[in-house]
Structures are given as C-alpha cells and as structure tokens.
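J.: fold the following, please.
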Amino acid sequence: MKPRLKIAETRAPDGSEMVLYQHDRDFFMMLNGQDLMDSRQKESELALARLGCRHLSAFKAPKVLIGGLGMGYTLRQTLDMLGPDGRVVVGELVDAVVEWNRAHLGVLNDHPLEDPRVDLERGDIVDIITRCSARFDAILIDIDNGPDAMTTADNHRLYGSAGIQACRRALVKNGCLAVWSADPSKKYEQLLVQGGFHVRRYRVPANRGSSSSRFVWVASEDKTRLPPGGGEPRRSEKKKVSIKRRRWPRKNRSGR
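T.: This is a model prediction of the structure:
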C-alpha cells in the first residue's frame, strides 16, 4: 500500500499551516491537520458550476467569476458549459494554491488554468467583487467552508449583508449568484432574501454515491433564472403580539 506523501506546504493569510498530500492518484489539502479539500470528493464543486451556470446555456459570450480555485473542479465544469466566446475570471487569495494547481493538480481537470478563456486574479475575492459593476452573468463562490469560515476570519465579509450587496452590484441585471457551503445556514439564506434575491437551496452529494451532503444556494433578482428543484427559504416575519393576547390566548378554529 502506497503511503500518503507530503508534496507541498504553505501558510494561509492568517498563519495557518496548509499542506498538500498525495496518495496514489488522489490529492488532499489539509489546514492545521484538518481536511480542507479532497480530490475524491468533487461532486459538490461540479454541482456549484452546473447550478450557477445553468441559465447561461443560450448566452453567446457569458462572463463568470469564480471565487476560490480549490482543486480546479468548479473551473473545469464551468469551462465545459461555456462556448468558445465565454470568459471566466478566477479569484484566488493563496498564491500556493495557484502554483499547486499548475504543478500537481492540473492533471485532475485537464489543466483548466491553461485555457485561454481564463483570467486569473490573485487577491481577496471581496476586493475583486467590490471593484466590479454589472460585469458578470454568474458569480460562483467556494471560499473556505462557506458562511462558517474555516481558514480566515476576513472571509466573513463576503457572507454578510455588505458582501451580498457587493455581489449583487457585480452581477448584470438578473444574473445568478451561486454559493457553496459545507453546512446549511438559515441565517445566510435570510441575508440573501433581505438583500433582494430570490433564493433556492440545493442539497448535493459530496461525491457521487456518497451519503455525505454539501449545500449550494443559487440567488437571482429574477426567479425564473433559478434552476428547478431545491428548497426556498421562508421570509422571516416578526410576529406582533399584544399584551392582552398574551394574557388571554384565543383558541384557533381547530381547537388547538
């Protein structure tokens, strides 16, 4: 049995240790000894692109922003869905992740960074989004662990109200925002709704045939642009209850 080999390491922006391992044909990224990415669990990264770019099938020259390169699965799936005139901007904060994709991980996805339709921007994805206005037909976000950030606290900026509004401004009218997460988050769903989006939540497998799930939200100002299926979050409403009704509750018609 082949051992797991450490082939590269670096430091995340907050000083955490990131290590790339290889075992046979599989690759693993670990953060401070915890699993961060696994090339065997790729289905949810592919689903992020499929769901977020589904509305682009009739577009001649769509423009897509991907926040977070990872192991390149979302980028490859996006490129496969676009025509020859499509463009993809990839924002990646950690320089080593880019170099690992070029030196080691490109074999997983037919070297997507070498595709002429790809523009790579190194830096904070929040800064990249904030600089843009009505530029992208779709924005796909796979940063850290989702709304519950694992790598750097700065990533929380992206998942708050200000980050959501920045994404909305960076989208063309009726464009789609798609966001990957390891876990569900009703709080984030409500922030998307409060930010003026129609939203659907999709539970997707971590890998084909796996019982482990991940989550993708797709949001748009135009509800017809959302993929079919999924679940719609309920709008939160504050219930106003008078003092009199709290003291003297009235039975409802079912007698409950």
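J.: from here on, just use CA atoms for contacts and neighbour counts.
T.: Noted.
J.: show me where the stretch 151-256 of the chain has strands.
T.: 171-181, 198-205, 213-220 (DSSP state E, counting those that start in this stretch).
J.: distance to residue 107 and mean neighbour count added to the ones you listed, as TSV?
T.: TSV is the format used below for these (distance: least, C-alpha to C-alpha, whole Å; neighbours: other C-alpha atoms under 10 Å):
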stretch	distance to residue 107	mean neighbour count
strand 171-181	23	24
strand 198-205	23	21
strand 213-220	25	24
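J.: would you format the ones you listed as a markdown table with distance to residue 147 included?
T.: Shown next, in a markdown table, are the strands of the stretch 151-256 of the chain (distance: least, C-alpha to C-alpha, whole Å):
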| stretch | distance to residue 147 |
| --- | --- |
| strand 171-181 | 7 |
| strand 198-205 | 14 |
| strand 213-220 | 11 |
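J.: for those strands, which one sits closest to residue 81?
T.: Nearest of the strands of the stretch 151-256 of the chain to residue 81, taken as C-alpha to C-alpha: strand 171-181 at 15.0 Å.
J.: how about residues contacting that closest one?
T.: For strand 171-181, contacts defined as C-alpha atoms under 8 Å, 6 or more residues apart in numbering pick out 44-45, 48, 51-53, 133-143, 145-147, 167-168, 214-222, 225-226.
J.: mind giving me the PyMOL select for these, buried ones only?
T.: Buried residues among those (16 or more other C-alpha atoms under 10 Å), as a PyMOL selection:
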select buried, resi 44+45+48+51+52+53+135+136+137+138+139+140+141+142+143+145+146+147+167+168+214+215+216+217+218+219+220+221+225+226
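J.: second chain to compare with the first, below:
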Amino acid sequence: MPACPHYRKPTMARFNEIGTATIPGNGTCLRLLQRNDEFSIKIAGAPGELMNSRLHGSEDALATLACERLSHLPAPRILIGGLGMGFTLAAALSATGDQAQVTVAELVPEVETWNRGPLGTAAGYPLDDPRAAVHIGDVAELLRQGDGNWDAILLDVDNGPEGLTRKENNWIYSPEGIAAAQKSLSNDGILAYWSAGPEQAFTERLRRAGFSVEPVVVRALRPGKGARHTIWLAW
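T.: This is a model prediction of the structure:
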C-alpha cells in the first residue's frame, strides 16, 4: 500500500507592516499591520494590540449607544475624539440622518492617511461620507473652546482613564477635562467615553461633575463575544 502523505497544518499568513507613524509629543511609534483583509495597529516595542479590525464591537457601541439619544434631532453635531480604524465614525454616520455633521479629531496625521488608503476598507471608507470632517490635532483643543455646540461627544483617545499611549491624554479624564467637555455640550447633549475596562473612580468623577452616569459593559467582537469593555454615558 502506498504510504499516506504527511499532514501539514496550514500556515497562517503573517502580518506585514504597511505603515508607521510617530505620536506627536512623545515620540512613540505606531505600526499599521495587514494580514489579508485584517488590520492591526500596535505600539512599537509593546506587547499586544491597540486595535484590530476584527474586534470593533465596542467601538461601534460607543457611537450607537450615544446616537440613540439623538434620534429627536434632525441635524445633530457630533464630535469624536480619535479616528482609529474608523469604526466609531462609521457607526455614528449609520445611526444618524442626512443632515448630521460628524467631526473626528485625530492627533496623528498618518492615521487619516491610512483610513483614506488601504485601512479604509475595514470600516467602509467613512471619511468619504460628505457628513464627515477631520480635525488634525488634539481633541482637547476643541473641548477647551467650550462652545456648547456639540450634541454628542464620543471620546476614544486612549485605553481609558489610565492613559497608555500618551500621558497628555489623562487631561481628558481629569475633572478639568470633564468640565471642558460639559461646557462643550449643547443642552441635553450626551458625553460618552470608551475604556478597555471598568473604573469606579471615574464613574464617581463624572457624578461629582454633575452628570447622570450609566457605565455600560460591551463586548469587543459582538454581543456575547470578545473581551469586555466599558462605555460611560453621561448626560
């Protein structure tokens, strides 16, 4: 009898680096990686991932949970802090009408370039939507204006209240940053924060600022699947 052929376990394609960028202010390097139709963003030299295009359920939820509260507004103005892979922007556009205006503040210019290039396929190129606009710079710059014009402010600028990528991001979660966001909201506006995990101290910080607060546990992949992340809704 002929010998059975040796079984060879299929090899998984490797991630290839297709872009790098330096975070302004601290020199940390971001790496954009691609494997077939999957994308990953990492911090050079650090373990794990910042983002993966297959795990965006909680980024979607950041927008959908907040935008549910804007259904009575024909032309809501929404500010998103952090473009990432574009999933929160795409979800906000999907959850609002033709007259919505969604501005994304992104600190790293290359992240916008990535989203207009190959990475854009992940979220369906939401930057091509005429309702979307990009502000290249720190979202804190817009919050400090305190103009009261935003109906929703969605903040996903770091891993949560304990900054991972940039110490300056801690201001967003400080009492001063919360107060600035509060002044930037319209009457009955909604403020939402994304975090990799829960933190009771931040919930109490929002309450001390005068907000009603609802921490919501969401899943990274889809309902019932993936890591548990936290979204704070404050109004």
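J.: which one of the strands of the stretch 151-256 of the first structure lies nearest to residue 9 of the first structure?
T.: strand 171-181 (24.4 Å).
J.: who are the contact partners of the counterpart of residue 131 of the second structure in the first structure?
T.: Counting by TM-score structural alignment, residue 131 of the second structure corresponds to residue 117 in the first structure. By C-alpha under 8 Å, 6+ apart, residue 117 of the first structure lies in contact with 79, 84, 85, 86, 87, 88.
J.: ok, and those in the second structure?
T.: On the basis of both residues aligned by TM-score structural alignment, their matches' C-alpha atoms under 8 Å, what survives of the contacts of residue 117 of the first structure in the second structure is 79, 84, 85, 86, 87, 88.
J.: burial count for the first one?
T.: Here the neighbour count serves as a burial measure; for residue 79 of the first structure (other C-alpha atoms under 10 Å) it reads 19.
J.: residue in the second structure matching it?
T.: Match for residue 79 of the first structure (TM-score structural alignment): residue 93.
J.: which SS class is that match?
T.: Here residue 93 of the second structure is helix, with the state taken from DSSP: H, G, I helix; E, B strand; the rest coil.
J.: repeat for residue 44 of the first structure
T.: With three-state DSSP as the criterion, residue 44 of the first structure reads helix.
J.: once you drop chain neighbours, what's closest to it?
T.: Leaving aside its sequence neighbours, residue 44 of the first structure sits nearest to residue 206 (C-alpha to C-alpha, 6 or more residues apart in numbering; 5.2 Å).
J.: contact partners for the residue mapped onto residue 203 of the first structure from the second structure?
T.: When the second structure is aligned by TM-score structural alignment, residue 203 of the first structure is paired with residue 217. Residues near residue 217 of the second structure by C-alpha under 8 Å, 6+ apart: 228, 229, 230, 231.
J.: quick one on the thing from earlier: how much space separates the match of residue 79 of the first structure from residue 197 of the second structure?
T.: Residue 93 of the second structure sits 26 Å away from residue 197 of the second structure, going by C-alpha to C-alpha, to the nearest Å.
J.: residues contacting the residue positioned nearest the centre of the second structure?
T.: Nearest residue to the geometric centre of the second structure (C-alpha atoms, centre = their mean): residue 156, 4.0 Å. Residues counted as contacts of residue 156 of the second structure (C-alpha under 8 Å, 6+ apart) are 80, 81, 82, 193, 194, 195.
J.: follow-up on the earlier one: which among the kept ones among the contacts of residue 117 of the first structure count as buried?
T.: 79, 86, 87, 88.
J.: what about the last one, which helix or strand?
T.: For residue 88 of the first structure, the element it lies in under DSSP states H and E is strand 87-92.
J.: ok, residues contacting whichever helix or strand comes after that strand?
T.: Remark: after strand 87-92 of the first structure, the chain's next helix or strand is helix 95-103, criterion DSSP H and E. Around helix 95-103 of the first structure, the neighbours that count as contacts under C-alpha under 8 Å, 6+ apart are 8, 10, 69, 70, 71, 72, 92, 111, 113, 122.
J.: could you export these as JSON lines, including distance to residue 34 of the first structure and secondary structure?
T.: As requested, the contacts of helix 95-103 of the first structure are exported to JSON lines (distance: C-alpha to C-alpha, whole Å; DSSP: H, G, I helix; E, B strand; the rest coil):
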{"residue": "8", "distance to residue 34 of the first structure": "16", "secondary structure": "strand"}
{"residue": "10", "distance to residue 34 of the first structure": "15", "secondary structure": "strand"}
{"residue": "69", "distance to residue 34 of the first structure": "19", "secondary structure": "coil"}
{"residue": "70", "distance to residue 34 of the first structure": "16", "secondary structure": "coil"}
{"residue": "71", "distance to residue 34 of the first structure": "17", "secondary structure": "coil"}
{"residue": "72", "distance to residue 34 of the first structure": "20", "secondary structure": "coil"}
{"residue": "92", "distance to residue 34 of the first structure": "21", "secondary structure": "strand"}
{"residue": "111", "distance to residue 34 of the first structure": "26", "secondary structure": "coil"}
{"residue": "113", "distance to residue 34 of the first structure": "27", "secondary structure": "helix"}
{"residue": "122", "distance to residue 34 of the first structure": "25", "secondary structure": "strand"}
